[in-house]
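1. test case, fold it:
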Amino acid sequence: MIIRTIAECTGNEREIKAPNGNWVSRRLLLRDDGMGFSFHETIIHAGSETPIWYKNHLEAVYCVAGNGSIEDLATGEVHQIEPGVLYALDKHDRHILRGGTVDMKMICVFTPPLRGDEVHDADGAYQLHE
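-> As a prediction, this is how the structure comes out:
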């Protein structure tokens, strides 16, 4: 059984900050935990804009606080995000994630699981590690 608190994932190697300051991810479960997925609490900062293309991963995201939007770059559709909204990037969807007027707190699941030190590359993706 794994028991881990958000406090244990803050201020150490489990807390990863975007180089551009747009987000901070606290990674509660990682590849080495052996669950087959990773589980994160991510804060998307208000007013930020992050182009993302998880070409190597699938992700599901559930908003628990704050507000913002996600733009599907294939269709141009923009969806509002607020507490209680889930989105799933089931087709490796290219998108832009925008922080709203207050920081968003998101709960994220990735498969395959992240190693833990990933940040977005030039395409907005996380590299796949063997």
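2. CA atoms for contacts and neighbours, from now on please.
-> Will do.
3. measure the residue nearest to Gly116 when sequence neighbours are not counted to Asp72 for me?
-> Distance criterion CA to CA, 6 or more residues apart in numbering; nearest residue to Gly116, sequence neighbours excluded, is Leu30 at 6.0 Å. Taking CA to CA, to the nearest Å as the criterion, Leu30 is separated from Asp72 by 27 Å.
4. more neighbours: the two, which one.
-> Neighbours were counted for Leu30 and for Asp72 using other CA atoms under 10 Å; Leu30 has more, 21 against 16.
5. isn't that one up against Glu15?
-> No. Assessed by CA atoms under 8 Å, Leu30 is found out of contact with Glu15, at 11.8 Å.
6. what sits closest to Cys108 if chain neighbours are left out?
-> Nearest in space to Cys108, with sequence neighbours left out and distances taken as CA to CA, 6+ apart, is Val61 at 4.5 Å.
7. sequence B follows; please return its structure for comparison with A:
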Amino acid sequence: MIVRTLDEVRNTDRHMKSDNWDSVRLSLKDDGMGFSFHITTIKAGTETHIHYKNHLETVYCISGDGEVQTLADNKVYKIVPGTVYILDQHDEHMLRGGKEDMVVACAFNPPLSGQETHDADGVYQIAD
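-> Below is the predicted model of the structure:
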């Protein structure tokens, strides 16, 4: 059994930060679960282009607000606590933080190795 706390992981290399988001990666590829699990904060007022060509992702909003816009059809979905969005088609999208920071729980398949950041196309490269 693996037991970790959010605070413990914040003080390790599993805590990744960018100008737009802060991701605490609680479960990663090396844990052997077949997915990774993160608690991510999307900063208020930010916009991030994302296109997970190599991963599927499920995102559940815990607190705060924001929106996701699918670029294939330009649909905009409001994200508030209790909302889940599932990127089951490698959906290229814009993720926007709202009036306050948005905290989400994310699961990735295949799992992330831990140090990934979005490249110029919004992609996470596949872990070796």
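8. for stretch 89-105 of the first structure, the distance to its chain's centre please.
-> Mean-position distance between stretch 89-105 of the first structure and its chain equals 8 Å (CA atoms, centre = their mean, to the nearest Å).
9. give the aligned range of that stretch in the second structure.
-> Aligned using TM-score structural alignment, stretch 89-105 of the first structure spans residues 87-103 in the second structure.
10. hmm, who's touching that stretch?
-> For stretch 87-103 of the second structure, the surrounding residues in contact (CA atoms under 8 Å, 6 or more residues apart in numbering) are 39-58, 61-72.
11. report the separation between the residue nearest to the spatial centre of the second structure and Ala72 of the second structure.
-> Closest residue to the average C-alpha location of the second structure: Cys106 at 5.2 Å, with CA atoms, centre = their mean. For Cys106 of the second structure, the distance to Ala72 of the second structure (CA to CA) stands at 22 Å.
12. if we can go back for a sec, touching, the residue nearest to the centre of the second structure and His55? I think so.
-> No. Contact criterion CA under 8 Å: Cys106 of the second structure and His55 do not qualify, at 11.9 Å.
13. Three-state assignment for the residue mapped onto Gln127 of the first structure from the second structure, please.
-> Counting by TM-score structural alignment, Gln127 of the first structure corresponds to Gln125 in the second structure. Look at Gln125 of the second structure: counting by DSSP: H, G, I helix; E, B strand; the rest coil, its state is coil.
14. neighbours around Gln125 of the second structure, how many?
-> 15.
15. residues in contact with it?
-> Asn54, Glu116, Asp119.
16. make sure the first one is indeed in a helix.
-> Translated: Asn54 of the second structure. No. Membership of Asn54 of the second structure in a helix is not supported by three-state DSSP, which gives coil.
17. separation between the residue of the second structure positioned farthest from its centre and Val76 of the second structure?
-> In the second structure, counting by CA atoms, centre = their mean, Met1 sits farthest out from the average C-alpha position, at 24.3 Å. For Met1 of the second structure, the distance to Val76 of the second structure (CA to CA) stands at 40 Å.
18. so Tyr62 of the first structure touches Val109, yeah?
-> No. Assessed by CA under 8 Å, Tyr62 of the first structure is found out of contact with Val109, at 9.0 Å.
19. the two: which has the busier surroundings?
-> Val109 (22 against 19).
20. quick check, the more buried one in a strand?
-> Yes. Assessed by three-state DSSP, Val109 of the first structure belongs to a strand.
21. got a list of what the aligned partner of Val68 of the second structure in the first structure touches?
-> Aligned counterpart of Val68 of the second structure in the first structure: Ile70 (TM-score structural alignment). Applying CA under 8 Å, 6+ apart to Ile70 of the first structure gives the contacts Val78, His79, Gln80, Ile81, His95, Ile96, Leu97, Arg98.
22. fine by me, we can end here.
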